[in-house]
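>>> Show me the folded form of this:
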Amino acid sequence: MSLSVPRASGYRGTSLGAFESVWSSKRCFSVSGMRKKELRAMSEEELGGIKVQQERLMRDIHETCEWGVGERWGSAPTETGMSRLSLSDTDKQARDWFVETTKTLGCTVTTDAMGNQFAIRPGLKDGPPTVAGSHLDTQPTGGRYDGILGVTAGIEMLRTLHDNDIKTTFPVGVVNWTNEEGARFPISMVSSGVWAGDIPISHAHDLKEVGTGTATMKSELQRIGYLGDIACSHEAMPLAAHFELHIEQGPILEAENRKIGIVQGVQAYKWFTVKVRGADCHTGTTSFSHRADALLAASKMIIYSHRAASRKGALASTGILTLKPGSTNTVPGSVDFSLDIRSPDDSIVEAVEADCKTAFSAIAAGEDIDNLNTSFTPSSKSCTVSWRTDSNSPATRFHPTCISCVSETTKALFGEKQEELTKAMTSGAGHDSVYTSKRVPTTMIFVPSRDGVSHNPVEFTKPEDCATGAQVLMGSVLRYDLLRGEGKV
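Next up, the predicted model:
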């Protein structure tokens, strides 16, 4: 049986605004008289009646965002950002909610040795679950939708299946991946990386928090009670497929008035820590010509990285800058800065890296690279530079069967407007789906971000767009379950 995800009645030929109105008015619909129904035995009409509840989804988002409230950007109660760093006390509160909520929906919840949480709803047959996965941690000055939408939409899927007593052929579930952001412990998607076997768990456990703190991932997992007994491994906790709903974090869907991004893959990126070493000296007694100014050298390197990336059509960014001794009247002798290089093409990332490494060495030695020394006083002193690779994520191509499940779901939902309201996309940001795709069929679903803003308190996605994304997520998971039941995957 093929799966048809619901299309709002009267949608064909109507405006998008009318579609949203119909969607909102019917969002609390449940299938009457359908008790303990097997998904594989349901008619197309019955399948068409399975709808997520927009109001309930938004309640979950906003209520859970009371744990880790960040900067206020408006006057409404929900117009605040988020600051829920991984393995913090507020992250523990969100994790506790995840456990309590999914257990009431008939799920078994497992926590692995990286704190990844797997809430699994049984199916008619045993086997690895098809899951919706994302994360509940945020940036220090983040918003309410990045990651959070994906987890809460997965739970809304479970609520909807529970309400309608729908039995899937195989287990389905939701995953909350630990420290996706890499904001507190400086490797993004680190725990899905351990699960995939790409990052040694010893390295992940020993990661120290960014800044001057001394906590490690392992010590914080222990402190909040989420150091699980199950190994963090795709072998110990196998999955059948992984679908991730996420805000776009860019402006394209909104600008083109589209509702769903059907994500084909993720661009390549590499993260580095660049260490520049000069010599501390007094700002008032040391002339420019006798300084080994590590911060001045680092600033030229950062500017050069932007130019090098621009020449290749790539991206380069610095988000962390740490200097010593940190005194107004002392020239810094030690600077560490992050460097993030991205491109859809692995070879371009490698080329920008190689270019920057050559140029940075020359800049540290005092050479005039790319006219960066123009109007600067030459110095008889020089600096040194070294690099550490923190993350390496090659370009990712998602699984065609999962992509097809999303595409077919949007066809059923949008009808003749499907091409107009969807877009095939490549993600510019890394996600846990990058690592899951190394082990199981995976894809992602994007919904619009207002003004393309993310990692910012004003991050916002319309409630109706959140619900549409959750509908497509649920439909895609169910479609994949039907394909498994038919022996097609």
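>>> only C-alpha atoms for contact and neighbour calcs from this point on.
Fine.
>>> most residues in a single helix of the chain, which one?
Counting by DSSP state H, the longest helix found in the chain is helix 463-485.
>>> Packing partners of it?
Packing partners of helix 463-485 (3 or more Cα pairs under 8 Å, 6 or more residues apart in numbering; DSSP states H and E): helix 16-26, helix 54-64, strand 130-134, helix 148-163, strand 241-247, helix 400-414, strand 442-447.
>>> please redo it, this time with the cut-off set to 6 Å
helix 400-414 (3 or more Cα pairs under 6 Å, 6 or more residues apart in numbering; DSSP states H and E).
>>> ok, the residue sitting nearest the centre point of the chain - contacts?
Centroid check for the chain by Cα atoms, centre = their mean gives H431 as the closest residue, at 3.9 Å. H431 sits next to no residue when contact means Cα atoms under 6 Å, 6 or more residues apart in numbering.
>>> now with 10 Å?
Shown in contact with H431 (Cα atoms under 10 Å, 6 or more residues apart in numbering): S134, H135, G147, E180, E181, S188, M189, S192, E244, H246, V266, M444.
>>> which one of these sits closest to L296?
Lowest distance from L296 to those (Cα to Cα) belongs to S188, with 28.4 Å.
>>> helix, strand or coil for the spatially closest residue to that closest one that is not a sequence neighbour?
In space, not counting the residues next to it along the chain, S188 is nearest to G182; the distance is 3.8 Å by Cα to Cα, 6 or more residues apart in numbering. Classification of G182 by DSSP: H, G, I helix; E, B strand; the rest coil places it in coil.
>>> my guess is G182 contacts L87, does it?
No: using Cα atoms under 10 Å, G182 makes no contact with L87, being 11.5 Å away.
>>> I'd like the structure of this one too, to check against the first:
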Amino acid sequence: MWRDLAPLGRDSTTGGYRRYAWTAADADCRAWFRAQAETRGLAYEVDRNGNQWAWLGDPLAGDAVVTGSHLDSVPDGGAFDGPLGVVSSFAALDELRRRGTRFGRPLALANFGDEEGARFGVACVGSRLAAGQLTAARAHELLDADGIPLPKAMEAAGYDPAAIGPDPERLARIGAFVELHVEQGRALDLSGDPVGIASAIWPHGRWRFDFHGEANHAGTTRLADRRDPMLTFAGTVLAARREAELAGALATFGKVSVEPNGVNAIPSLVRGWLDSRAADEATLDAVVTAVESAARADADRAGIDLRVVRESFSPIVEFGHALRDEIGTILGRPPVLGTGAGHDAGVLSGAVPTAMLFVRNPTGISHSPAESATEDDCVAGVHALADVLEGLVRA
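All right, here's what the predicted structure looks like:
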């Protein structure tokens, strides 16, 4: 499975993946998922929000156990973030069948669409729509970098955008969702454990900072006469790092667009996206407020107009202790880890009992081609997931 999936959406120059929502690479990944489901005799379906499902047992029976993750990527992302969870879900089912497990509850494997938000700027679109955390109206307003609306992209890929929206009936039929994911840090590497359990997901969000200045000639305009938004943006990037360090939080400007984007032109607009995360919402609010205050102070001094828009926000997710404790008992009490990364399991936690397993990442690098996990650890993750699923579905 891993060999078949590995080439899909991979850039030959960077070695990273560009599996953006509703593109040809995404279609290839979806075809791969469907083929894996049909090869195993599973009932395949796509829900109203474009999420893929493969069912063993009656989808309408209720109290189903669901596992899976996502197949899309960030720009030039790594091979494991998302796909490891999907591949492991199929492998875990194969292991349960090898063991002769008797299924007392329906089991579903899922691929949630547009988890990374790389194309339209909002993370976990598929699960957010299903959970009602992203409205259909807001989803219809989302545009990619080329100005293509989300509905048009879905339609071009063969899906009906008019159907998107909350899916409470489906979520009500799920008794538990367990997502396996490569660890995006080095806690397991430092502890020496191949597999761990998630305790909580830090609150996090994305804010867009628009710095409006005045376009002018880079070779003829005096420095004193410039309204250069790039300078204010640069100061804001430094402010984000400073405030995050002071608060013990995280703040990153990882995406920027510039207009007119000419080498010999002073920009008229610099747009930067802030990603910030912290252990609690009060700290997160304080960091973002401080960054915005610093940006506005610099903007006022430089004659720059600033607009700040919160594009997405996810509150803290404390995974349910009952399911987490049950999984811990099944696995013999592996390490319990917090994480600053968002996941579909976190989005769904408000409607469904959810839990997460992490597989050791020896470098801690994620969202990069250098992301990795050893084959032995991946196999350990499959066996851990199979043990958990067996404990949950067994008749």
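>>> In structure 1, what residue corresponds to D26 of structure 2?
Structural correspondence for D26 of structure 2 with respect to structure 1 (TM-score structural alignment): D91.
>>> State the helix or strand in which its match lies.
Taking DSSP states H and E as the definition, D91 of structure 1 sits inside helix 89-104.
>>> what's the mean distance for that helix versus structure 2?
Here helix 89-104 of structure 1, set against structure 2 after superposition, deviates by a mean of 1.5 Å using mean Cα distance after the TM-score superposition for structure 1.
>>> Which strands and helices lie in contact with that helix?
Here helix 89-104 of structure 1 touches helix 54-64, strand 108-111, strand 117-121, helix 148-163, strand 172-176, helix 217-224, going by 3 or more Cα pairs under 10 Å, 6 or more residues apart in numbering; DSSP states H and E.
>>> out of those, nearest to L47 of structure 1?
Between those, helix 148-163 lies closest to L47 of structure 1; by Cα to Cα that is 11.3 Å.
>>> next structured bit after the closest one?
Downstream of helix 148-163 of structure 1, the next assigned helix or strand under DSSP H and E is strand 166-167.
>>> so that following strand matches what in structure 2?
Taking TM-score structural alignment, strand 166-167 of structure 1 hits residues 101-102 over in structure 2.
>>> just the strands in the stretch 151-300 of structure 2 please.
174-182, 195-201, 204-212, 216-217, 250-259, 265-266, 269-277 (DSSP state E, counting those that start in this stretch).
>>> Tell me what angle the third one forms with strand 250-259.
Spelled out, that is strand 204-212 of structure 2. For strand 204-212 of structure 2 against strand 250-259, the angle by axes from the mean of the first three to the mean of the last three Cα atoms, to 10 degrees is 30 degrees.
>>> Now do strand 204-212 of structure 2: distance to the chain's middle.
18 Å (Cα atoms, centre = their mean, to the nearest Å).
>>> what's that strand packed up against?
Packing partners of strand 204-212 of structure 2 (3+ Cα pairs under 10 Å, 6+ apart): helix 229-247, strand 250-259, strand 269-277, helix 281-302, strand 305-314.
>>> That strand aligns to what range in structure 1?
Going by TM-score structural alignment: strand 204-212 of structure 2 matches residues 269-277.
>>> same check, this time on the longest one
Residue correspondence for strand 250-259 of structure 2 in structure 1, counting by TM-score structural alignment: residues 315-324.
>>> that older thread, looking at G182 and L87 of structure 1, which has the bigger crowd around it?
L87 (27 against 20; other Cα atoms under 10 Å).
>>> Not counting residues beside it along the chain, what's closest to the more buried one?
Counting by Cα to Cα, 6+ apart, E220 is the residue found nearest to L87 of structure 1 once chain neighbours are left out, at 5.9 Å.
>>> Tally up the residues packed near the equivalent of the one you found over in structure 2, please.
The alignment partner of E220 of structure 1 in structure 2, by TM-score structural alignment, is A153. Neighbourhood size, A153 of structure 2 [other Cα under 10 Å]: 17.
>>> What distance do you get for A153 of structure 2 to P362 of structure 2?
Distance, A153 of structure 2 to P362 of structure 2, by Cα to Cα, to the nearest Å: 37 Å.
>>> and what of A286 of structure 2?
As judged by Cα to Cα, A286 of structure 2 and P362 of structure 2 stand 33 Å apart.
>>> More neighbours: which of these two?
P362 (21 against 15).
>>> Hmm, T374 and the more buried one touching each other?
Yes: with contact defined as Cα under 10 Å, P362 of structure 2 counts as touching T374 (8.0 Å).
>>> which residues are in contact with both of the two?
Jointly contacting P362 of structure 2 and T374 under the rule Cα under 10 Å, 6+ apart are P194.
>>> what's the closest of the helices and strands packed on strand 204-212 of structure 2 to G158 of structure 2?
So among these, strand 305-314 is nearest, using Cα to Cα, at 26.8 Å.
>>> in structure 1, what residues pair with the very next helix or strand once past that closest one?
Using DSSP H and E, the helix or strand that follows strand 305-314 of structure 2 towards the C-terminus is strand 317-318. Aligned using TM-score structural alignment, strand 317-318 of structure 2 spans residues 396-397 in structure 1.
>>> with structure 2 superposed, average distance for that stretch?
Here stretch 396-397 of structure 1, set against structure 2 after superposition, deviates by a mean of 0.4 Å using mean Cα distance after the TM-score superposition for structure 1.
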